[in-house]
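**Student:** Attaching a predicted model along with its sequence, questions to come.
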Amino acid sequence: MPISISIIGASGSVGATLATHILRSHLLGAYDRLQLVGRGMPASTAKLLATRIDLLDAFDDQRVEIEAVPNIEDVDGDIVIVCAGNTISPRLMNRRDLGAANLPIFENIAQACASRVPEALSIVVSNPVELGVQVLSGKLDRHRVLGMGAQQDSLRFARAIAKDLGISRHEVHASVLGEHGQAMVPLWSTVELMASDPALRSALSELKEWSGAVPLKERVAALQKEISELLRSENIAEAYEVTRRATPDARIMVEPAITGHAMHSTPDATANATLQCLSAVLTNDHRRIHGQVLLRGEFLGLNGICGVPLNVNRDGWQAAQLDTLTDEEQVQIRGAARSIGDYLKTIYAETGLLSKLP
């Protein structure tokens, strides 16, 4: 049966990049469909039409149907990927700052999906991911809504560790749970090396010991202060060099801010993490991914939005369990869930929609 994937916000940099990643991955084949969904504005529609032709010129040999539609109300995919919304800017400096601006956009998308594709699986890419998941889960089956932020953070953590060990990221498994933002929780207990090299395992132990010498919160605060000063003087190269010398868990919490400052987005990294979630859904090979979802006790007894390990397929997500978590890591994850919950209440209150918070 043909598969139809809709990208809401396909005229933006992340949405357009994701479309390319999907077509290049060969996840879709003949008679499958990729729907590019716009914002109902002439400029957006014109860009979508041009993007469609460009993608057809590049990938038409795969015989995937590529469709451009101008309005969110036209969405009709089996899988809906939400990329629409405001992004980081000088006025909106971090993911949490985007909440008030993107809440009405999320509400509009959720309403359209509930009306047009209530059984679709939705993957939230737009930030704040947690807010998008909260809004869509209020109008759709929560088990069919997930955010990709925790997968992107987990990939960053694995890459940072692999870089310090001098190996490929394919040889490292690692998990980052909690928020796709300031309350993220890198979990050293989940780090696995695929190689059995004693020297690598010894080096990993040294990394863990180095990271445990000073609490993560203190290391991140000191690193953020140094990076902020460098960004004010537009010293991007030195900012990246400073983070390179930091521990992997602190690095992943600060390095994206440098990239965001320089280019206001991370289109390829975001598209790659989203593609991994999408691939897990379509192949149904029982791989573990990570994502923000609305929990009702499925992981550590948590209730509310939090990034957790997941197994996913076309029917939705199920929380996976981690047997390696330390007591301290469990405390940190619960603290992250509380922080996310408090943030969501604040955004709904600031926009006068607190009564609508599910």
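**Tutor:** Cool, the structure landed. Numbers count the residues shown, from 1 in each chain.
**Student:** can we go C-alpha only for contacts and neighbour counts from here?
**Tutor:** Fine.
**Student:** Now do stretch 260-276: distance to the chain's middle.
**Tutor:** Distance of stretch 260-276 from the chain centroid (CA atoms, centre = their mean, to the nearest Å) equals 9 Å.
**Student:** ok, residues contacting that stretch?
**Tutor:** Applying CA atoms under 8 Å, 6 or more residues apart in numbering, the contact partners of stretch 260-276 are 13-15, 17-18, 21-22, 87-89, 123, 125, 148-149, 151-152, 155, 231, 236, 259, 289.
**Student:** What are the buried residues along it?
**Tutor:** Neighbour counts over stretch 260-276 (16 or more other CA atoms under 10 Å) mark 260-261, 264-265, 267, 269-276 as buried.
**Student:** So A120 sits against I79, correct?
**Tutor:** Yes. Applying CA atoms under 8 Å, one finds A120 in contact with I79, separated by 5.3 Å.
**Student:** Quick check: the gap between A110 and A250.
**Tutor:** Distance of A110 to A250, given as CA to CA, to the nearest Å: 34 Å.
**Student:** And for A43?
**Tutor:** For A43, the distance to A250 equals 40 Å [CA to CA].
**Student:** Which one of the two is surrounded by more residues?
**Tutor:** A side-by-side neighbour count of A43 and A250, using other CA atoms under 10 Å, places A250 first with 24 against 12.
**Student:** Which helix or strand contains that one?
**Tutor:** For A250, the host element (DSSP states H and E) is helix 248-263.
**Student:** Which is the succeeding secondary structure element to that helix?
**Tutor:** Next along from helix 248-263, by DSSP H and E: helix 267-283.
**Student:** another one to put next to it:
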Amino acid sequence: MNIAVIGATGLTGHHVVTQLILKGLAGPMDRIQLVGRRSAEARLRGMVADIRDAFFEAAPELDITLSPNDIAAELIVFAAGVTLPTDSHAPMTRDALAQANLPLFESYARAIAQHGHGHELVLMVSNPVELGVAVFARHLGRHRVFGMGAYQDTLRFRREIAGELGLTRQRVEAYMLGEHGSGLVPAWSALRLHGFDAEETRQLKKRLRRGLDSAHYAEALAAETRRVRELIERDDLAEAFRHVGTLPADLRVGLAPFATHYSGAKTAVATANATVDMLRVMLSGHQAVMAAQVALEGEWLEIDTVLGVPVLVGHQGWASVHPVPLDAHEHAQLCAVGRSVGDKLREWEAAA
């Protein structure tokens, strides 16, 4: 198997490469392309030397690639570009992030479309993930492109629920849909707790939600984001983390990574873990339902934009949307987020 990691010298890209080896998904019979800028060539060579030193017997073939035209792989992880700064006193807007990364998305998507073999699958890690998916889907075809943001948010949601209930994450089936960032939509109606009947699940869900209903989730997330931002700007990270810990599980999903990022620790390990988990399914030859950002054309709820939804994923791409139960408020919120994301994408691409 040939896997390319674009942005391999970045923190997340580096963790993706090492986790692929540590988890046995890339071994001596496989090949990983480490893709970066020419200015990063020395660092890429050092990275190859370090990985071979650490994993000599288990390491895959490692190639350095300095041009998008030379990418040759079945699976491509895109983890390059500008990231949000960790200085809370000099924040970067999502509009500025989109403006910075759009040319990079376009250049790589065009190169892969022109010089690739026509069957590559692209897993978008860089933000805004919806914009990256939109650009690559336009050039390569929408069923060959995924964004991992919704899967990472879903893993976080399941972990928060499992941790609060004292369960393993594998016993929790739940989805965090919508936009990666401020447009999260927790699908509480789809919650399943394996080993619990419907009434037990209803009672536990009520306890987990702590009175916050779907109709007021977006408003609560925005208000708590402002609260946590104020604490971070006062350099009171300890209080920010303590406050986040007092909130319902669905709010913690959006706010804990926010606090982690501005603590300076970032979220690279968790991001790489979610990315490699998705790659595991794509490499397995089997299909599985996973939340992912994909370019929709009305398949579900008449949404016609890039959005995080449950899809059937396999080694040939995503095959179809896998609808999950939504109540009226979840339905309305997901559609509203879809309209908002569609407006943003048109605005960002028009400004290019």
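**Tutor:** Arrived safely, thanks for sending. None of these values were measured; they are calculated from a predicted model.
**Student:** picking that back up, how close does the helix holding A250 of the first structure sit to the second structure?
**Tutor:** For helix 248-263 of the first structure, the mean deviation from the second structure after alignment is 1.6 Å (mean CA distance after the TM-score superposition for the first structure).
**Student:** go on, stretch 101-114 of the first structure?
**Tutor:** Relative to the second structure, stretch 101-114 of the first structure is 0.7 Å off (mean CA distance after the TM-score superposition for the first structure).
**Student:** where in the second structure is the aligned partner of the helix or strand hosting E229 of the first structure, by residue range?
**Tutor:** Assigning secondary structure by DSSP H and E places E229 of the first structure in helix 216-232. Mapped onto the second structure using TM-score structural alignment, helix 216-232 of the first structure spans residues 217-233.
**Student:** Can you tell me the centre-most residue of the first structure?
**Tutor:** G149 (2.2 Å; CA atoms, centre = their mean).
**Student:** Tell me how many other residues surround the aligned partner of D32 of the first structure in the second structure.
**Tutor:** When the second structure is aligned by TM-score structural alignment, D32 of the first structure is paired with D30. By the criterion of other CA under 10 Å, D30 of the second structure has 14 neighbours.
**Student:** In contact with D30 of the second structure: list those residues for me.
**Tutor:** Contacts of D30 of the second structure (CA under 8 Å, 6+ apart): M1, N2, P60, E61.
**Student:** In space, what's closest to I66 of the first structure - neighbours in sequence excluded?
**Tutor:** L34 (4.9 Å; CA to CA, 6 or more residues apart in numbering).
**Student:** Please identify which helix or strand holds the one you found.
**Tutor:** Assigned by DSSP H and E, L34 of the first structure belongs to strand 33-37.
**Student:** same thing with I66 of the first structure?
**Tutor:** Following DSSP H and E, one finds I66 of the first structure within strand 65-69.
**Student:** Which part of the second structure matches that strand?
**Tutor:** Counting by TM-score structural alignment, strand 65-69 of the first structure corresponds to residues 61-65.
**Student:** Give me the mean deviation of the matching stretch from the first structure.
**Tutor:** Mean for stretch 61-65 of the second structure is 1.5 Å (mean CA distance after the TM-score superposition for the first structure).
**Student:** Show me what that stretch is in contact with.
**Tutor:** For stretch 61-65 of the second structure, contacts defined as CA under 8 Å, 6+ apart pick out 28-36, 41, 44-45, 48, 71.
**Student:** can you pull out the strands in the second structure?
**Tutor:** With DSSP state E as the criterion, the second structure has strands at 2-6, 31-35, 61-65, 75-78, 121-124, 145-147, 172-173, 176-178, 184-186, 192-193, 288-295, 306-314, 317-321.
**Student:** hey, which of these is tucked in deepest?
**Tutor:** strand 145-147 (a mean of 32; mean count of other CA atoms under 10 Å).
**Student:** Can you name every helix or strand that that one contacts?
**Tutor:** Judged by 3 or more CA pairs under 8 Å, 6 or more residues apart in numbering; DSSP states H and E, the packing partners of strand 145-147 of the second structure are strand 121-124, helix 129-140, strand 288-295, strand 317-321.
**Student:** can you name the residues of the first structure that it overlays?
**Tutor:** Strand 145-147 of the second structure maps onto residues 145-147 of the first structure, going by TM-score structural alignment.
**Student:** gap between the matching stretch and the chain center?
**Tutor:** Using CA atoms, centre = their mean, the offset of stretch 145-147 of the first structure from its chain centre is 9 Å.
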